[in-house]
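Could you look at this predicted model? Sequence included:
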Amino acid sequence: MTASREVTASVLPLRPLRPHRDDVLIAAAGLVGGVVLWAAGVFTQEARLWNGAWVLVPVAVTAAMELVRRTAPRTALVVGTFALVLDQFTRGSLATVVMFTDLAYAAVLYGSPAAARRIPRVMGLLTVVSTAGFLGWLRTPESLLIGVAVGIVGFAPAATGALVRNHRDAAETARLRTRQVALLAEIDRSQAVTAERARMARELHDMVANHLSAIAIHSTAALSLDDARTTRDALTVIRENSVEGLAEMRRLIGILRDSGGGDPEPAAAPSLRSLDALLAQAGTNGASSGLEFTLDDRRPGGRELPAPVELAAYRIVQESLTNALKHAAPGRVFVGLGVEPADTGEELTVRVDSPYGDRPGPRAPGSGAGLVGMRERVALLDGVFTSGPVTDDDGHTIWRVRAQLPVGEERDGR
């Protein structure tokens, strides 16, 4: 309840306690005009119950209400109505009538929404009733002029206030809608920039980390082992990974500089057809660490998968091989691919098993960004990703990475 009150207080503008400068000028002009009309002997009626200076009392009361026409519009209209009634017992002043019309206008324009709806209806009903009443009482055509006067004094300014308020509210709504559209556009732009930066970070990590990990491991081996053959082999691997890593970096820079493409993924993105070359490179990089790499591809022959799915699967295998090169114990690294039925059609299953445990020789440090990137890639395709140590059928502990990537609805005839 407290929170609701705080929100309401922050949304609704507080009315100023001091009269507005324009209201002071209106009140002063009305009061001076009433005094001038009284001094000049200009009245709206013949002699009444109270004559003489009594006509200035309704003028002064109505002028005082002009000071609060914005801050307390309903009170100003009620008191102004009593002043107008009081004016009927004097000789009458045009200044009182004019200021009352302004109070009726201000009550609709600055009052509450409920008052803005009710006041024109009440004024319109009063105009109709007074016209019919005086017409039935006096039974003369001139009695219609009384109804017209009531309409001019009460209904016309109230209706004008309602029109002005509607236009003002419509303009404010349009301004708010424009601000909201601008805010949503800024949010969308920020989200798009964040998503693009995350995509570029994943691409950069997956393309370069494999080569840099091999360079780090083999350079450490070359520095720690005083053997010419080992050093030469290590330098050969380092050179190959440096050249390939530089080519990957150039490709990524070319993609970033190309502003004419609208595809979410580059056209030259690697696919699963390149897995043989990827595993061959991993075999070369991991030979000194006692790692062997095997591929079991059980996808249907000639089956083409969506480009985002193939790219995600390739990057998952690539990052898993990089992690195996960094952390896996000597042994066999298994890569398995297959297309299996799922609840919504079919899904591509990617599995990478690597030996889990302590390993001799140099190791490359890990940042943990690889697993995060793989998980993000799978999440973008609404897939399922798991990773962690498990026990295989032979009772050995292995590190398993498994990703299930939806590939679309199953079609007959395949």
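Looks like it arrived, so ask away. Just so we're clear, the structure is a prediction, and the values are computed from it rather than from any experiment.

CA atoms for contacts and neighbours, from now on please.
OK.

so where do the strands sit in the chain?
In the chain, the strands defined using DSSP state E lie at 291-297, 331-342, 345-355, 384-391, 397-408.

Could I get the buried residue list for the last one?
Going back to what we said before, that points to strand 397-408. By 16 or more other C-alpha atoms under 10 Å, the buried positions in strand 397-408 come out as 397-407.

now those in JSON lines, with distance to A132?
Formatted as JSON lines, the buried residues of strand 397-408 follow (distance: C-alpha to C-alpha, whole Å):
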{"residue": "T397", "distance to A132": "99"}
{"residue": "I398", "distance to A132": "98"}
{"residue": "W399", "distance to A132": "95"}
{"residue": "R400", "distance to A132": "92"}
{"residue": "V401", "distance to A132": "89"}
{"residue": "R402", "distance to A132": "87"}
{"residue": "A403", "distance to A132": "84"}
{"residue": "Q404", "distance to A132": "82"}
{"residue": "L405", "distance to A132": "80"}
{"residue": "P406", "distance to A132": "78"}
{"residue": "V407", "distance to A132": "79"}
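
picking up where we left off before, for D226, find the nearest of the strands of the chain.
With C-alpha to C-alpha as the criterion, D226 lies closest to strand 291-297 of these, at 22.2 Å.

which residues are contacting that closest one?
For strand 291-297, contacts defined as C-alpha atoms under 8 Å, 6 or more residues apart in numbering pick out 276, 279-280, 282-283, 286, 325, 329-338.

Take this one as well and set it beside the first:
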Amino acid sequence: MAGWRGRTADVALVPAVGLVAVTGLVVQSRGIDTAAEWAALLTVLLSTGALYVRRRHPVPVGVVALVAIGAYGALLHRPGPIMLVFVVALYTVVDEGYLAVAIGLGLASVIAFAVADSYNRSPNTMNGATLLHAGWLVAVIVGVTRNRRAYLAEAQARAVVAEQRMEEEARRRATEERLRIARELHDVLGHHLSLINVQASAALHRPDPVRSEQALTAIKQTSKETLSELRATLGALRQAPTVVPAPGLNRLGDLIRTAAGPELKIRTELAETRSLPPEVDLAVYRIVQEALTNVARHARATTAVVRVRPDHDDVLVEVEDDGTGQPDSPGSGILGMRERARALGGSLTTGAQPDGGFRVSARLPMRPDPAPVGEQM
């Protein structure tokens, strides 16, 4: 819009200058009667019309205006209001950065002005009008040059600020991506390796062929899922497309079947939930995954309950167990779950239950409001 306003002002200035110049000519000549006066009028109109293209061709228009001054003075033997046309042309030449050309045009116009003014001057009078004209042109050139330098300095400062903001935005996005990939790697490796460890321990401590076969089968399936999710996560680092979709509610059943075992029964209470945005869907899966990892690693529980249900514009995720063990202090798993919730504008609470066991509860908005990187930590 600023460009259009500037262009409109440039165009509107031309008829205003032409009107002043023509009116000045009529007043100065007390009418248009002679052939010289008609020729001077044509000179004013032609030079004024050239101002329409002064932004695209500043130097040629400046030369045309200078020639018009000389022609006007030669025709009427005196300087006149056509000088206003030249001032506008000279202003444009300076504003477009042609300072040396502007100085040359200004000196030439002073000479033309002095020649035209000399026709009606007696030998004893000083050429004050010429000096006034010269001072006017110097003021125009100096003033416009100073303004142009200030404008260029401001534009350069804005460009530097814009570049800094782009760099900061790039660093912010890189930090967010590193945090996301770190969380993904922690959740994938932590969960699956914990399950593999639990199954392997069960097989070693209870050398029952049937249970050993079940444990080895579970280890095989878990390691397969680990490799699949690890490839998908590392594919993001290589910026390569992955054929493995991000997990969500649709894979919650597989997750629970993998986490459950002979010594841990997991019950699910899943209320019907409308389609979730991909980032919320993934967060629900990862929070349940990490909570079940902690159950297997710390809780020494026999049963666990996973609940997912909508609550107005939020989705609630709860994982409870009946175990007696719990982490002494929040580890990276709990911190990672909390970061996931906060990154979407949600919240997560954890703690022991009054009747025993441990509870993880997350509230995630179905329309996530991402938090700044600093708040995610």
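Now that the structure is in, tell me what you want to look at. Computed from a predicted structure; not experimentally measured.

circling back: what subset of the contacts of strand 291-297 of the first structure is buried?
279, 282-283, 286, 325, 329-330, 332-337.

Distance to T127 of the first structure for the residues you listed - can I get that in CSV?
Below are these laid out as CSV (distance: C-alpha to C-alpha, whole Å):
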residue, distance to T127 of the first structure
L279, 92
A282, 94
G283, 97
G286, 97
L325, 92
A329, 97
P330, 99
R332, 97
V333, 94
F334, 92
V335, 89
G336, 88
L337, 85
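
hang on, the earlier thing: of the buried residues of strand 397-408 of the first structure, which is the nearest to H218 of the first structure?
For the buried residues of strand 397-408 of the first structure, the nearest to H218 of the first structure is W399 (23.0 Å; C-alpha to C-alpha).

Pull the contacting residues for that closest one.
353-356, 387-390.

Recalculate using a threshold of 10 Å.
For W399 of the first structure, the contacting residues are 320, 324, 327-328, 333, 352-357, 387-392, by C-alpha atoms under 10 Å, 6 or more residues apart in numbering.

how about it, what's its partner in the second structure?
Using TM-score structural alignment, the equivalent of W399 of the first structure in the second structure is F358.

Near the closest residue to its match other than its chain neighbours, how many residues? Count them for me, please.
Closest residue to F358 of the second structure apart from its sequence neighbours, by C-alpha to C-alpha, 6 or more residues apart in numbering: A352 at 4.4 Å. A352 of the second structure: 17 surrounding residues under other C-alpha atoms under 10 Å.

Just give me the match in the first structure for A352 of the second structure.
Using TM-score structural alignment, A352 of the second structure lines up with P389 in the first structure.

Do you have the helices of the stretch 251-400 of the first structure handy? List them.
Per DSSP state H, counting those that start in this stretch, the stretch 251-400 of the first structure carries helices over the ranges 275-286, 307-327, 369-380.

now what about the last one, what contacts it?
Around helix 369-380 of the first structure, the neighbours that count as contacts under C-alpha under 10 Å, 6+ apart are 198-199, 201-203, 205-206, 209, 308-309, 311-313, 315-320, 322-323, 382-387, 401, 403-406.

how about the helices of the stretch 251-400 of the first structure in JSON lines, adding distance to T96 of the first structure?
Formatted as JSON lines, the helices of the stretch 251-400 of the first structure follow (distance: least, C-alpha to C-alpha, whole Å):
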{"stretch": "helix 275-286", "distance to T96 of the first structure": "93"}
{"stretch": "helix 307-327", "distance to T96 of the first structure": "78"}
{"stretch": "helix 369-380", "distance to T96 of the first structure": "72"}
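
So which of those helices is the most surrounded?
Counting by mean count of other C-alpha atoms under 10 Å, helix 307-327 has the highest mean neighbour count of the helices of the stretch 251-400 of the first structure, with a mean of 23.

residues touching the aligned partner of E310 of the first structure in the second structure, list them.
Mapped onto the second structure by TM-score structural alignment, E310 of the first structure lines up with D281. Neighbouring residues of D281 of the second structure by C-alpha under 10 Å, 6+ apart: 246-250, 275, 315, 364, 366.

Compare those residues and tell me which has the most neighbours.
Neighbour-wise, the contacts of D281 of the second structure (other C-alpha under 10 Å) top out at L364, 27 neighbours.

how close does it get to E168 of the second structure?
28 Å (C-alpha to C-alpha, to the nearest Å).

can you check S361 of the second structure too?
34 Å.

again, but for H186 of the second structure
Taken as C-alpha to C-alpha, the span from H186 of the second structure to E168 of the second structure is 27 Å.

More neighbours: the two, which one.
In this view H186 of the second structure and E168 are compared by other C-alpha under 10 Å, and H186 has more residues nearby, 16 against 12.

The more buried one pairs with which position in the first structure?
In the first structure, H186 of the second structure lands on H205 (TM-score structural alignment).

Grab the nearest non-local neighbour of that match.
H205 of the first structure's closest residue in space is G370 (C-alpha to C-alpha, 6+ apart), at 7.4 Å.

Could you do A112 of the second structure as well?
Using C-alpha to C-alpha, 6+ apart, the closest residue to A112 of the second structure is G70 (5.5 Å).

Correct me if wrong, but the one you found is in a helix.
Yes: secondary structure assignment places G70 of the second structure in a helix (DSSP: H, G, I helix; E, B strand; the rest coil).

Alignment lookup: it to the first structure.
Using TM-score structural alignment, G70 of the second structure sits opposite a gap in the first structure.

what's the burial count for G70 of the second structure?
The burial count for G70 of the second structure: 20, using other C-alpha under 10 Å.

The one 3 residues further on now?
Burial of G73 of the second structure is recorded as 23 neighbouring residues (other C-alpha under 10 Å).

Is it in contact with F113, as I believe?
Yes: between G73 of the second structure and F113 there is a contact under C-alpha atoms under 10 Å: 7.4 Å.

any idea what L270 of the second structure aligns with in the first structure?
That one, L270 of the second structure, aligns with D297 by TM-score structural alignment.

V198 of the second structure too?
In the first structure, the residue paired with V198 of the second structure according to TM-score structural alignment is I217.

need the contact list for V88 of the second structure.
Taking C-alpha under 10 Å, 6+ apart as the test, what V88 of the second structure contacts is 13-14, 17, 48, 51, 54, 61-62, 65, 140.

swap in V407 of the first structure?
Counting by C-alpha under 10 Å, 6+ apart, V407 of the first structure has contacts 304-310, 339-340, 342, 344-348, 381, 383.

how about a cut-off of 8 Å?
305-306, 309, 345-348.

of these, which stay in contact in the second structure?
Among the contacts of V407 of the first structure, the contacts conserved in the second structure (both residues aligned by TM-score structural alignment, their matches' C-alpha atoms under 8 Å) are 305-306, 309, 346-348.

Thank you, goodbye.
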